[in-house]
Every structure is written in C-alpha cells, then in structure tokens.
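> Sequence unavailable; structure follows:
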C-alpha cells in the first residue's frame, strides 16, 4: 500500500476500504454495513497474507530451535514486538506480548497488585470501565482485603475529575482507568490524570483497547506505569495484544504463569527466571497472530494515525448529524473529546430487537451491556445499541444505516 501521510483529505479512502475483503460481503441479501469496530476491527489483506505466509513458509516455534525455520520465526516474532513498541513509543524490552488487554490487566493484578496490597489499601476505578478493568481488581481485593473506590461521571459522560482527584487519598495504591470508553467514546485526559496520580505516589494502569486503533499514541508521554492494548481491535488477529510496563515494575514482579521459555535454568531445587519481558511469556505464543499484528501495525503506520483519527472524526460528525433527525433517539455520552462510538436507544424499542432488525437490513451494530454493567446501571438502562466506526467506513454507509433505522423504527411502531 502506498499512501500519502500529509493529511486525511489526501488519502483515497475508497482505495483503503478495498484492502478489507470482508467488507464486500452481503448479509441477508443486503450489502454489509459493519459498524461494530469497537468489538473487533476488520483485517486488511496484508494482515491475512502475513498469517498465511507464516504457516505456508516459516512455521516453527520461537526461541527454541537453531534451524532456519526456527530462526525465521523468532526474527519475525521479535520484529513484531519492535514494530508495536515503536507504534506506542516505548522500549521493546518493556513490552510483554500476550493475548490482549484482559490478560494484560490480569497480569498487573496478580503479579504487581496481589503481592503488594494489604487490608486498608484502595484501588480506584471509574464508572465507565469495561469488565476486564473491574473484575481482576475485585478478585485481588477479595484476596488482600483492599477496597475499590469508583470515580463518577458528569452529565456529558465525562469523568468528574474533581471527584476522581478527591478519591486519590493516601491509602490508594493503584488507579486503573480506560483511555477511551468502549460505550460512550469518551476520551479521558490520561496524561493529566497520571500526572496527578504520580504526585501522590499512586501507580497507574491504562486500558488502551479503544485508543490504540483510532489515535496516535505516545505511551511514554502519558506517564502511566502500565498500558494495555488488544491487537484484534487494531485490525490484527485475535488472541494478540500487549502490556507495556515500566522496567522497574517488570523487574520486581513475579511471573504470572510458569512454563517453558520464561526461564533461564530449572532445577528441582528452584528456577532462575528469564529477563523481562520474556519471564512473563510462558509457553508457545500465538506466533502467526503476532506476525499478523506486526503487519497491522505496518498498515496503520502507513496510513498515519493522525489521518485515521481525522477520518473517523469526519464520519462521527456525519453520524451525529444524521442521528439527530431520528425521532425518539437518545444518545448516551456527549463528551467534548470523543472517539467514533455512539451508544443509543430508540424510544419504545429494546436494544436487542433494534439490532436484530437492523441486521436484516445488512447493518451490524452491537447491542447489550457492552461488558459495562456499572455504566448501564448509572444510566438506568439494561442495554444500549452501539454504532462504532472505523476509517474504512463511508459516508454512504452512514446514510444507509440511518435510512434502515427509520425503516426499523416504523416496524416497531
């Protein structure tokens, strides 16, 4: 792919869309309109080919064999780590490759928090967190006697920063929050928040699942202690992701899972563990998946993440304008800084019914609690519909989606 990096307007987005074979599908006899990229991103041909090429020509385990295939596999796997590190502006030896954000946050919970927290300590979360950034901390709190405190939102669906900072009292040892809400699209000011936490000696963990696919990242500049991402949301294969952690944390944390590759020497009397990040990467990894993720990073980098964000903001503005013409439609979250995610309900229609009927029109949106039960409770609803856009979507798709929404609304009375 040969793309200009100057501006979003200089990119032929129709040409970019053609790189994604699945987007040519028809569903129920209608052209597919895929508005569920917050759930998983679609894959460009280059990613699919990278996975296929590995299995056809290079398949071997990593870091174990000296034969040619083993060397090729190891080199490609470590190249993917380095590509991802550059994408995040971090060091490769501080990047643990894992199955995704859920694993990454559990790694922090069990290897960093569990050995350190004591009764009376506190963890601060926010009302907008995904279950992956709630449940691990609950499990650790139950085992250590720590408590969880929750930062609330304002009427726009933004973090109430005054309330958040009031919670950062001396007993707080960890603050964990999302960079971008998977339900509201709210972009949190994580750099400012991490700075305030750091002043108080509080360690910070950031869920970057919804940020990495849609905006340029400089994790080093954010100033957090841990940053987690998921590969399949950024057009890479499923079962891939990473945890970035400060070197001093990785050095002090015990391994989360034991097995091969994460060791230097094993005796029955004891084991000498490998250096970070490898001491956290036990067993055979998803080698082909990470090579595919490296190809996804190449693809996004060629587009330019500033261009990706600008394109998605154009699409979001169009979507918001079009949805404003739908009677009885309520949007959840109107943050001043927001990603291209819109959660909504239509008066008189259950979210699942609406999504099911839209599917019959070829429109794929998400319905449900979006792994964010506490946020649904905050709004007093059991579920919402969610339309989440990516750079490969089009203005015509938005118009077709809203036309389908009008049609379905009439069917529902």
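The structure has been received and is ready for your questions. Computed from a predicted model, the values in this text were never measured in an experiment.

> C-alpha only now, for contacts and for neighbours.
Fine.

> check which helix or strand covers residue 311.
For residue 311, the host element (DSSP states H and E) is helix 305-323.

> name the helices or strands packed onto that helix?
In this structure, helix 305-323 makes packing contacts with helix 395-411, judged by 3 or more Cα pairs under 8 Å, 6 or more residues apart in numbering; DSSP states H and E.

> go again using 6 Å as the cut-off
On a contact count with 3 or more Cα pairs under 6 Å, 6 or more residues apart in numbering; DSSP states H and E, helix 305-323 meets no helix or strand.

> packing partners for whichever helix or strand comes after that helix?
Using DSSP H and E, the helix or strand that follows helix 305-323 in sequence is strand 329-332. Strand 329-332 is packed against strand 341-346, with contacts defined by 3+ Cα pairs under 6 Å, 6+ apart.

> ok, structure two:
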C-alpha cells in the first residue's frame, strides 16, 4: 500500500497548522475526504442536480440512477442480500434512533430487556433509554473485563429469555475494542432477541459482512469512511423492515394519500421521507469505490502496523496511561499524568497535531475508567509512522511544558 500516493489524494493534508505540517489523528471523529469524493459531489451539482424518483426528464433520470447506484454499492460493500435492506439516513445516530423508535416501540413492553455494554457511544444508549421509559422495558449492561473487552460468559449471563434487543458497538470509539459481534448475535438469537450493531467505527477500517455476522440491524456513517457528512446507512433484515412503521412521514415515502388514510411505498423508500440526501449518497458511493480500490484488508493491515508502532513509542513516555486492550482497532486513548487532556490536545495542536480530547460521547465508559476525559489519537489509511513520531514528540513537549509550570 503506497501511503504517499494515498495522501496525495487528500488535499486537506497538504497544509500547515500553526506553521507546522498538519498531522491529522482524529479520523474516528471524522475522516478526511479524497479528491474522488469531492469531485463526485461537485459533478452531481454541476451536471446532474435534480430530485430523484419523481421527474421523467433527463437530469432526474441521471440523478436517480446515481442515487440508486450508490445504494447498490452499499449493498455490495456490506454483502447484504438485497438493496431493499439498505436505508439511507443522516448517519449512525439517525439509524439507531429509527430502530429504537420503530422496532423498539412496537416490540417492547413492561418486563422486557434491552441489553447494552458500558462502552457504547451515547447514540447507542440514549435512544434505548427513551424507548425504555415509554414502554416500561428495562436496560441491562454487560460488564467489561479489566482491559475493556467483553467476555462471552458475561454476555451469556446478562442476556435472558426476557431480552428482546441487544445493542452493541462493533468497535469502541474510546478503547478500540473489537467486539465479537457474530458470537454475541448467536447468543441473542438463541434467546429470541434481535441484534443491533453500531458499526460507525468498524466499517471504515475492516471488511464487514452482515450476512456472516447474522445481525438484524447494522448502522454506520459516511463521514468516518472518507464520505461526506450528513449521510449514513441503516441495514436491516428485510423481514424485520417490512414489519416496521416509518418514523418520518411526508413526500417520497408514500404510495397513496387520501384525506384520512395513507399507504407507504415498498422498501427501502418507506423509510426515506422527503427529498433524500442525494449528493451525500453519491459521495458515499464514491468513497466506497475509493476504499475498495485500495482494499479494506490492506487498510486494516496498515492500521494494525501503525497502532503497534504507536503503542511501542507511546509506552516510552513516562507517566502515560493507555486505555483499552492490547488487540485493538486503529485508535489509542490515553492521558498524561498531571496534564488535563484538553491541555494535552492544545499543546499538540500548537505542534500541528490534531487529536480529540473529551469524554468522546461515552460518559458511562469514562465513569468506568474513573476519568472525566481522555485524549485520543485515531489513525487511518493516510497516516504514517512519521505522524506517530510527531505525536510522541508533541506529548514530550506537553510533559516538559506542564512540568515547568507545576514544578
């Protein structure tokens, strides 16, 4: 994998921040966009801009073809069995909210259980809290091992005959933990529960086959995988989506509208009310083409190399605490002794290095870690060992600066 050739496709990386060459280590928050994606969106607006599914004119036909072509690209990317199982949404948050609001409200009642983990992003906690309040269902949490992993025996002990929904992240956005989704799904199904997976941190970095995982719902966002913001996907098994009611109503998702009754279009359009995110879907399709041209397996191998190198280098720094398991996805969350992570990130920014600092939309996990906030460096296909070296040098600078201040 030629990383320099890949980097040349990302114009934003060719700049200085605070008079230093930019090192972007915040791809878990949002990835940068290659020229192929930028140009695909630009071409749509310059040449094909029109609404979809409605007009019979040339622009409308071309826009519809591109929009539905992107859906097919997503289907193939996830190895779903049908495009009817691919719903375009605004992102992972909207996708999970759709499942909670539609499937959850219709299928949960007093005494039922929704099982989560302590490592979930707020987007995979709050929707279930709200639907539990409305239905009388109970939330349960699978405990974590000391290294931030999930043990299958704890999954078995937590999921019961009363469990109706299991919702779990594929990859933790804080710990980098890669959860055993296939095995957890099997346990959920043995108890009659459906499996909802937050794939926001997985899809950009590894090959995902929803049929092999056998999960019932899978959600992810385009902006974390070289695509534009504002577009995401909800995969759902056809038989479940057919049973579910839409959560947004209006144009585009209707079949027949009368004065007092209306009927809905078939899948997938009954869940895509209003003018859809056309340019976003086209941009997501271009991002999939870009990632496939490089190879998800190669991307995963590159990130594995970077994380191993970064772990080795970071552990040479006195007073650093690294959170999460040894085997992890392409991110490292850490703190420096006696330095607040926001101060760490500020010093790194002065050195041209962009990292994330805060609770990472995972406050229950922060409480489990006994921290209010952490710093996070996340890697992607355009990062290099030199980026890691700049990170380590910046952290040494932070230690020196705050050592001088406090001592």
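All right, it came through fine. Just so it is clear, the model here is predicted, and its values are computed rather than measured.

> Need the TM-score from the superposition.
The TM-score (TM-score structural alignment, normalised by the length of structure 2) is 0.98; 402 aligned residues with a Cα RMSD of 0.7 Å.

> on that earlier part again, mean shift of the helix holding residue 311 of structure 1 relative to structure 2?
Superposed on structure 2, helix 305-323 of structure 1 shows a mean distance of 0.5 Å to its aligned residues (mean Cα distance after the TM-score superposition for structure 1).

> corresponding residues in structure 2 for that helix?
Under TM-score structural alignment, helix 305-323 of structure 1 corresponds to residues 296-314 of structure 2.

> contact partners of the matching stretch?
Applying Cα atoms under 6 Å, 6 or more residues apart in numbering, the contact partners of stretch 296-314 of structure 2 are 205-207, 330, 381, 388.

> same question, stretch 99-115 of structure 1
132, 136, 140, 228-230, 239-243, 253-254, 256.

> how about 8 Å then?
Contact with stretch 99-115 of structure 1 is made by 98, 132-133, 136-137, 140, 143-144, 207-209, 226, 228-231, 238-243, 249, 253-256, 286, as judged by Cα atoms under 8 Å, 6 or more residues apart in numbering.

> coming back round to it: most surrounded residue in the contacts of stretch 296-314 of structure 2?
residue 330 (30 neighbours; other Cα atoms under 10 Å).

> Confirm for me that it is in contact with residue 378.
Yes - in this structure, residue 330 of structure 2 is within contact of residue 378 by Cα atoms under 8 Å, at 6.0 Å.

> Show me which residues of the match of helix 305-323 of structure 1 are buried.
296, 298-304, 306-307, 310, 314 (16 or more other Cα atoms under 10 Å).

> ok, now stretch 231-249 of structure 1?
By 16+ other Cα under 10 Å, the buried positions in stretch 231-249 of structure 1 come out as 231-246, 249.

> I'd like the contacts of stretch 296-314 of structure 2 as a markdown table, with distance to residue 12 of structure 2 appended.
Shown next, in a markdown table, are the contacts of stretch 296-314 of structure 2 (distance: Cα to Cα, whole Å):
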| residue | distance to residue 12 of structure 2 |
| --- | --- |
| 205 | 20 |
| 206 | 24 |
| 207 | 26 |
| 330 | 21 |
| 381 | 14 |
| 388 | 19 |
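
> burial count for the residue mapped onto residue 271 of structure 2 from structure 1?
Taking TM-score structural alignment, residue 271 of structure 2 has residue 280 as its aligned residue in structure 1. By the criterion of other Cα under 10 Å, residue 280 of structure 1 has 26 neighbours.

> Skipping its backbone neighbours, what lies nearest residue 280 of structure 1 in space?
Sequence neighbours aside, residue 255 is the residue nearest to residue 280 of structure 1 in space, at 5.5 Å (criterion: Cα to Cα, 6 or more residues apart in numbering).

> related to what we said a few turns ago, among the buried residues of stretch 231-249 of structure 1, which are in strands?
241-245 (DSSP state E).

> Looking at these, spot the one nearest residue 270 of structure 1.
residue 245 (26.2 Å; Cα to Cα).

> ok, so what distance separates the closest one from residue 220 of structure 1?
As for residue 245 of structure 1, its distance to residue 220 of structure 1 is 10 Å (criterion: Cα to Cα, to the nearest Å).
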